[in-house]
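Q: got a predicted structure plus its sequence, pasted below:
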Amino acid sequence: MPMNDAETREFAAESAARLKRAEEQGLRLAIACRTVVTGAAFAWYVGAPLIFSGFEPRVAAVVVLLIFTAIGIAHLALIGTRYDRWWMKYAVYAMDSAAICATFALVPISRADDVPQIIAFRAYGIYYLFPIIAISCLSLSWRLVIWTGAVCVIAWWAAFLWVALGMDSVLSWGDIPVNATRADYDEVFLSMDFIGRGNRIEETAMIFFAALSLAVAVYRARAVFFAQVASDVQWRRERSIRRRISRLFGTYVPAEIARRLIADDSPMEPQQTVGTALVMDIAGFTPFSAQHAPKTVIALLDRFFADATRAVSEERGVVITYLGDGFLVTFNAPLTIPDPADAALRTASRLLEVARAHDFSIRIGIATGDLASGTVGSDDRQTFTVYGSSVNLAARLEALSKRLGEPVLLDEATRAALGNTWATSHVGDHPLSGFAEALPVFKPDAPVA
């Protein structure tokens, strides 16, 4: 089901909020890592004289490391606050990349004056920049990854050219003869003036390709992230719809049936079981309703039926339908329970208590027998129903209770199904509409302890 405009806006807003939180968390981790590294480098550099005799820290290096550590701490404090700006992370990664490259160009490789700085590029290498690009992936920003890779390439070439252009003479791979001997390689490759321009091209091409690959990976990770957010939004949307339908649907059909139909929209298969039907009616409701305003009557009925339905549900019965001022309840249809007759008697006892609490008198008829249940109707409109001779008999017993003055009446099948759990009394055989012969009728006395 496609999302409407409001749901699309909700998805976009939630995606942006979640992504922002994820980016902030990743950026905090990245900045924390680089701050720990610069802080550790500062501590080591300052404390090195205590370990290595004759080592003299350069003041400029101490100041740079201190500044970089302070910048990292300040940036950590600003991430996620109203002072945070989108460009700050770009500036910090550019600064870190440029600083590493500047180290190769400006920090002397040797204290001897005759050792060219180009040796730093040959002895160490561009792999010092790979951690910067890798850490940038934590931000979940593919743009930042590409930016960091581009800055690394530009800064690396700037540092290399700064050093190479300052040399009096340079040698590179092009200075090796076509049919070079080992002596030719030794003379060029091992020379202090060898700058390896081709190596710099390979290095920067490799690092930028790595940055692009990682940027694609981050982009795909974002796509997965948005798909997950969309799935979560859709799941919450469907859950909300189901809850709303369940509340609305459950107002008009049995709650258990509503939950089944919402979980599986296929029609419920007809089923036939042996169960117990209970029909309840409020005594004297017609004169009662004539003496009160309709709004008052409906409000009183709503409160009574709410408590009565709760009592039915707690005994695992299902209210199939409301019959004006009463209702039909079934046990073991459509929900299977092991003791439908006993559950019906317990429910009847509780309903009498509920009725007294609401100043109502009620009549109840209970019958046990075959019950058929299922959905009936057209393709456009269906309803759930339960039918069978026991439903009709329960209704007749409820009507008979008015003549006999008994609040609860049972048929013989219900009495037999109770076994020895309830004491009952025979109140005679009575002719009932729809039944050819007079049927024995019983009333419950009390549950047997």
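A: Okay, I see it.
Q: going forward, measure contacts between C-alpha atoms and count neighbours the same way
A: Noted.
Q: ranges for the helices of the stretch 301-449 of the chain?
A: Applying DSSP state H, counting those that start in this stretch to the stretch 301-449 of the chain gives helices spanning 340-357, 389-404, 412-418.
Q: could you dump those into JSON lines and include mean neighbour count?
A: Output for those, formatted as JSON lines (neighbours: other Cα atoms under 10 Å):
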{"stretch": "helix 340-357", "mean neighbour count": "21"}
{"stretch": "helix 389-404", "mean neighbour count": "20"}
{"stretch": "helix 412-418", "mean neighbour count": "18"}
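Q: and stretch 379-388, end to end?
A: For stretch 379-388, the first-to-last residue distance is 24 Å (Cα to Cα, to the nearest Å).
Q: what sits up against it?
A: Here stretch 379-388 makes contact (Cα atoms under 8 Å, 6 or more residues apart in numbering) with 253, 257, 320, 330, 333, 369-377.
Q: in the strand ranked longest in the chain, what's buried?
A: Looking across the chain with DSSP state E, the single longest strand is strand 362-377. For strand 362-377, the neighbour count (16 or more other Cα atoms under 10 Å) marks 362-375 as buried.
Q: so that strand versus helix 340-357, what angle?
A: 120 degrees (axes from the mean of the first three to the mean of the last three Cα atoms, to 10 degrees).
Q: any idea how far A158 is from C152?
A: For C152 relative to A158 (Cα to Cα), the value is 10 Å.
Q: between the two, tell me which one has more neighbours.
A: C152 (30 against 16; other Cα atoms under 10 Å).
Q: what's the closest non-adjacent residue to that one?
A: S97 (5.5 Å; Cα to Cα, 6 or more residues apart in numbering).
Q: count the residues that sit near that neighbour.
A: 26.
Q: in contact with it, which residues are there?
A: L129, I132, T148, V151, C152, A155.
Q: so the first one sits in a helix?
A: Yes - going by DSSP: H, G, I helix; E, B strand; the rest coil, the assignment for L129 places it inside a helix.
Q: how many other residues sit next to it?
A: Number of residues near L129 (other Cα under 10 Å) recorded here: 20.
Q: use this one as the comparison:
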Amino acid sequence: MVDGDVVAQAGAGAVAAPGRNLPDGANADLDRAERNGMRLAQWGRTAAIGLFAVYGASFPPFPTNALFVGAAALFLLPGLWHLHSLYRGTERRWQRFFFLTLDVAALALVGALVPPDLGGEVPVIVNYQVIGIYYVFPFIAIAALALSPALVLWTAGIGVLGWVAGWAHAASQLENPLHWSDLPPTPSAAEYLAVVKSVNFAAAESRVTEVFFILVTAGILALAVKRARRVVRDRAALDRERANALAVFGQYVPSEIATRLMRDPTALAPQTREATVMFVDIAGFTHLSERLPPAELIALLNGYFERATAMVADAGGVVVGFAGDGFLAAFNAPRLLDQHAACALRAARDLQELVRNHRFGGERVRIRIGIATGPVAAGIVGGSSHQTFTVYGDTVNLAQRLESMCKAHDTYLLVAETSWSAAGRPPGLLEIGPVEVRGRDSRVRAYAAARQAAQQTAAQQAGSQPAPIPAAADGVSTGGSGL
């Protein structure tokens, strides 16, 4: 450890704006959105066919009702197969074109071949007078749910072709088809109704108008879908870039800080608040460094830091900086935390249990911890090209000083009185008396784990120097159960 005043840093460069190049996963996200849209469309199709079957079975007489139910089943089963393939992930794009073509073409055939009275006395052309081409619009909307401009245009094209072909077939069966052109220039009401209400009214001009508007509508909707695809793709790309940046950034700064910075770069503006600071260092790290090769030493540190930082996070703290073999954790900065002093003491207990019960890189490690509570300055500081999240102030320095004094007092934990009081004066900590802290004019009341504190008190009462405390079997000093 480097002695001296400590400024804990979680440094990283400013987060760059997302690039123009799309991550590979963005296309996968877009495909997923398309499949979700097709699932929604197929569920809507299934519900519509089901309602059609219920209606057909309930109202028309036999055999018309049987025809309704049979036609519904004929269309329902292939759609369920498509829905099944969508959920299994085996769906192919051609299935979307196939089913929409099937539905639109089938309805076009019904309009062209089935007379409205089902008996054949009323010409089929009446279907085109009553129903119109409106049945194509729901299928175009279904195609839009798949976020496919090509599918929208394909559906509109099939609908128009089927509609025109069916109408031409129906009109060819009329002996004397009538059109708008058969009206006189200034028709009377009787003349007008005689043409437009006739069963022979084919109205070729109306069909041209219908085709024009449906193609225009389909073109506009295809353009809207194309823009929607771009929005979905760009959002997916941005989300993946943010996730990748967070994954990389989170390796160098606390994940909570990285997340808040990605959401709002101004969210961690410097501010002062009361917090509890914990400084943790590995005892005897110099001897470990002499004995272990660098690669093994780094592996040891990585394994230890991974477990230790997770424990600090579980207790509600945030590790805001590493320095050699030590790290600094803050409780109530930047994450708001009630009872932050008690949470820091809990983290200290958990860390001691960790090193007592686990080896890292095949080695036992011992740790020393200093804890202090008071005002700290926390936030992002730095220049435009490089910024860091920092926690600094007298409280931070005191925590580091207390950690460095643990060796002299033969304990793994020293806690400032401010932390002891804020934590509710836990019985597992006993006062070792006011202690001198390097760099401070006044003494600081400090508390240690019960066993060490008791032996310190006995040594002071005997007028002698503090007696060494025997190490535990694993080489780690043991503390009281109150921690």
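A: Perfect, I can see it now. Predicted model, so just to flag it, every value in this text is computed and none were measured.
Q: about what we covered before: just name the closest of the contacts of S97 of the first structure to A77 of the first structure, please.
A: I132 (20.4 Å; Cα to Cα).
Q: check which helix or strand covers the residue nearest to the closest one when sequence neighbours are not counted.
A: Closest residue to I132 of the first structure apart from its sequence neighbours, by Cα to Cα, 6+ apart: S97 at 7.0 Å. Assigned by DSSP states H and E, S97 of the first structure falls within helix 86-106.
Q: which among the contacts of stretch 379-388 of the first structure gets closest to P270 of the first structure?
A: G374 (4.3 Å).
Q: nearest residue to the closest one in space, please, no chain neighbours.
A: P270 (4.3 Å).
Q: would you map the strands across the second structure?
A: Ranges of strands within the second structure are 8-13, 271-283, 318-323, 326-331, 366-382, 386-392, 413-416, 429-435, 444-449, based on DSSP E.
Q: turn those into a markdown table, columns for distance to Y192 of the second structure.
A: Shown next, in a markdown table, are those (distance: least, Cα to Cα, whole Å):
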| stretch | distance to Y192 of the second structure |
| --- | --- |
| strand 8-13 | 79 |
| strand 271-283 | 82 |
| strand 318-323 | 83 |
| strand 326-331 | 86 |
| strand 366-382 | 80 |
| strand 386-392 | 81 |
| strand 413-416 | 100 |
| strand 429-435 | 103 |
| strand 444-449 | 104 |
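Q: between the ones you listed, which gets nearest to A144 of the second structure?
A: Set against A144 of the second structure and scored by Cα to Cα, the strands of the second structure come closest in strand 8-13, at 42.6 Å.
Q: got the buried residues for that closest one?
A: For strand 8-13 of the second structure, using 16+ other Cα under 10 Å, the buried residues are A8, Q9, A10, G11, A12.
Q: likewise stretch 223-241 of the second structure?
A: Of the residues in stretch 223-241 of the second structure, 223, 225-226, 228-229, 232-234, 236-238, 240-241 count as buried by neighbour count, 16+ other Cα under 10 Å.
Q: residues near Q387 of the second structure, how many?
A: If we define neighbours as other Cα under 10 Å, then Q387 of the second structure has 18 of them.
Q: the alignment partner in the first structure of it and S266 of the first structure: what is the separation?
A: Taking TM-score structural alignment, the alignment pairs Q387 of the second structure with Q382 from the first structure. Note on Q382 of the first structure: its distance to S266 of the first structure, by Cα to Cα, is 11 Å.
Q: tell me where the longest helix sits in the second structure.
A: Assignment by DSSP state H gives helix 204-249 as the longest helix of the second structure.
Q: between the strands of the second structure, which one is nearest to F68 of the second structure?
A: With Cα to Cα, the closest approach to F68 of the second structure among the strands of the second structure belongs to strand 318-323: 66.4 Å.
Q: other residues contacting the closest one?
A: So strand 318-323 of the second structure is contacted by 1-2, 8-10, 253-254, 256, 309, 312-313, 327-331, 333-335, 389-391 (Cα under 8 Å, 6+ apart).
Q: quick one, helices of the stretch 1-150 of the second structure?
A: Counting by DSSP H, counting those that start in this stretch, the helices of the stretch 1-150 of the second structure are 24-58, 64-88, 93-113, 125-130, 136-145, 149-172.
Q: now render those as TSV, adding distance to C343 of the second structure.
A: Formatted as TSV, the helices of the stretch 1-150 of the second structure follow (distance: least, Cα to Cα, whole Å):
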stretch	distance to C343 of the second structure
helix 24-58	40
helix 64-88	46
helix 93-113	55
helix 125-130	75
helix 136-145	50
helix 149-172	56
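Q: looking at those, which is nearest to P293 of the second structure?
A: Of all the helices of the stretch 1-150 of the second structure, helix 24-58 sits nearest to P293 of the second structure, with 39.8 Å by Cα to Cα.
Q: which parts of that closest one are buried?
A: Buried residues in helix 24-58 of the second structure, defined by neighbour count with 16+ other Cα under 10 Å: 26-27, 29-30, 33-42, 45-46, 49-50, 52-53, 56-57.
Q: again, but for stretch 257-273 of the first structure
A: I257, A258, R259, M268, Q272.
Q: can you give me the end-to-end span of it?
A: Length of stretch 257-273 of the first structure, first residue to last, Cα to Cα: 16 Å.
Q: so what touches it?
A: So stretch 257-273 of the first structure is contacted by 242, 245-246, 249-250, 332-334, 370-375, 384 (Cα under 8 Å, 6+ apart).
Q: and stretch 55-63 of the second structure, by the same measure?
A: Against stretch 55-63 of the second structure from outside (Cα under 8 Å, 6+ apart): T64, N65, A66, L67, F68, V69.
Q: how far is it from where the chain is centred?
A: Distance of stretch 55-63 of the second structure from the chain centroid (Cα atoms, centre = their mean, to the nearest Å) equals 50 Å.
Q: gap between the two ends of that stretch?
A: One end of stretch 55-63 of the second structure to the other measures 14 Å (Cα to Cα).
Q: residues in the second structure aligned with stretch 401-412 of the first structure?
A: Under the criterion TM-score structural alignment, stretch 401-412 of the first structure matches residues 406-417.
Q: straight-line length of the matching stretch, end to end?
A: OK, stretch 406-417 of the second structure end separation, Cα to Cα: 15 Å.
Q: from the chain's centre, how far out does it sit?
A: Taking the mean of its C-alpha atoms, stretch 406-417 of the second structure sits 43 Å from the chain's own mean (Cα atoms, centre = their mean).
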